[in-house]
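Visitor: can't give you the sequence, but here's the structure:
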């Protein structure tokens, strides 16, 4: 711990040394007294202190301005990052929505295609069934017509060809008489599901 008296002694000794040095200089100077030298030294010291203070203030101002500029740059960079993040998020959302829309469209198209194929298959099946049914009906008509002709006493011994297509019965061959030909036409016409009769029977000359 330093004592106040010792510090004061040191200051006094330093001042005395300065005065002696200035006195020595005064002996070599051209007319300046010790007091003038002291005043000049004090003025120089004050000027130097003033310069140091101004330099410190300028440095502090520069540091403050640099800190403000750095903070502004950091804020700008943060804003750019935030904007870019928002853009990327918007792009990702848009891409997701577009993918969902395309998936929905593809699903709808696939569904329409499947339904169309199913409808076409159903129509073909129905058409095939109708054709099969028509052939069965034609066969039944032919069988019924032949049975009717065989049961008739005037036509039983006559060779008559019976062909049925889509409900239309065609009779070919010979009939013993015009009446027998007409009778064959009537028998065929009375069979169920017969639409019309194409009677091509020829009457055998007598």
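Guide: Yep, that arrived. Given the structure is predicted, the values throughout are model-derived calculations rather than measurements.
Visitor: drop to CA atoms for contacts and neighbour counts, all remaining ones
Guide: Will do.
Visitor: Find the centremost residue of this structure, please.
Guide: Taking Cα atoms, centre = their mean as the criterion, residue 99 is the residue nearest the geometric centre of the chain, at 1.7 Å.
Visitor: Secondary structure element for that one, which one?
Guide: Using DSSP states H and E, the element containing residue 99 is helix 34-151.
Visitor: elements contacting that helix?
Guide: Using 3 or more Cα pairs under 8 Å, 6 or more residues apart in numbering; DSSP states H and E, the elements in contact with helix 34-151 are helix 4-28, strand 160-165, helix 178-189.
Visitor: Would you reformat those as a markdown table and include distance to residue 38?
Guide: Output for those, formatted as a markdown table (distance: least, Cα to Cα, whole Å):
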| stretch | distance to residue 38 |
| --- | --- |
| helix 4-28 | 8 |
| strand 160-165 | 147 |
| helix 178-189 | 157 |
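Visitor: In addition, the following structure is provided for comparison:
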């Protein structure tokens, strides 16, 4: 598939060749060979300007895509760090360390699932998770286990 730049270069070459052939022809017309050459040069300059603009637009699009990818990667790294810190805080708590609590983080939103030994521990899990830097919200889905 030809890119717009490749198409313009091909067009530019064809125009220059046609201008050269026309300039060399024996046919008499209203334009001199110099005028025809000047016209071909002007068309070539226009094609080059359009090619530069297309390249600038393509580069801007590539830069925007790269910035989005970098932001997505940064967010994923941040979410992994938040999950690790919340897990560490839960394990450090005497009542919660013996429980199986799953921590899932997406865009700074932490979801806690699993079991808590009592309602105070369930609320403590929310408090601990909320205290971690980068946490925007905690969705506590812990179920209080029956003793």
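Guide: That came in fine, so what should we check first? Remember, predicted model here, so these are calculated numbers, not experimental data.
Visitor: Please state their TM-score.
Guide: Here the TM-score for the pair of chains, by TM-score structural alignment, normalised by the length of structure 2, is 0.76; 120 aligned residues with a Cα RMSD of 1.5 Å.
Visitor: The residue nearest to the centre of structure 1 matches what in structure 2?
Guide: In structure 2, the residue matched to residue 99 of structure 1 (TM-score structural alignment) is residue 40.
Visitor: Surely that match is in contact with residue 13?
Guide: No. Counting by Cα atoms under 8 Å, residue 40 of structure 2 does not reach residue 13; the two are 10.1 Å apart.
Visitor: in stretch 48-60 of structure 1, what counts as buried?
Guide: By neighbour count with 16 or more other Cα atoms under 10 Å, stretch 48-60 of structure 1 contains no buried residues.
Visitor: That one aligns to what range in structure 2?
Guide: Mapping stretch 48-60 of structure 1 onto structure 2 (TM-score structural alignment) gives no aligned residues.
Visitor: which one in structure 1 is aligned with residue 106 of structure 2?
Guide: Residue 106 of structure 2 maps onto residue 165 in structure 1, by TM-score structural alignment.
Visitor: Let me fix that, I meant to ask about residue 142 of structure 2.
Guide: By TM-score structural alignment, residue 142 of structure 2 lines up with residue 201.
Visitor: Make sure that match is indeed in a strand.
Guide: Yes. Assigned with DSSP: H, G, I helix; E, B strand; the rest coil, residue 201 of structure 1 falls within a strand.
Visitor: ok, residue 66 of structure 1 to residue 159 of structure 1 distance?
Guide: In this view, residue 66 of structure 1 and residue 159 of structure 1 are 124 Å apart by Cα to Cα, to the nearest Å.
Visitor: now swap in residue 47 of structure 1 and tell me
Guide: With Cα to Cα as the criterion, residue 47 of structure 1 and residue 159 of structure 1 are 152 Å apart.
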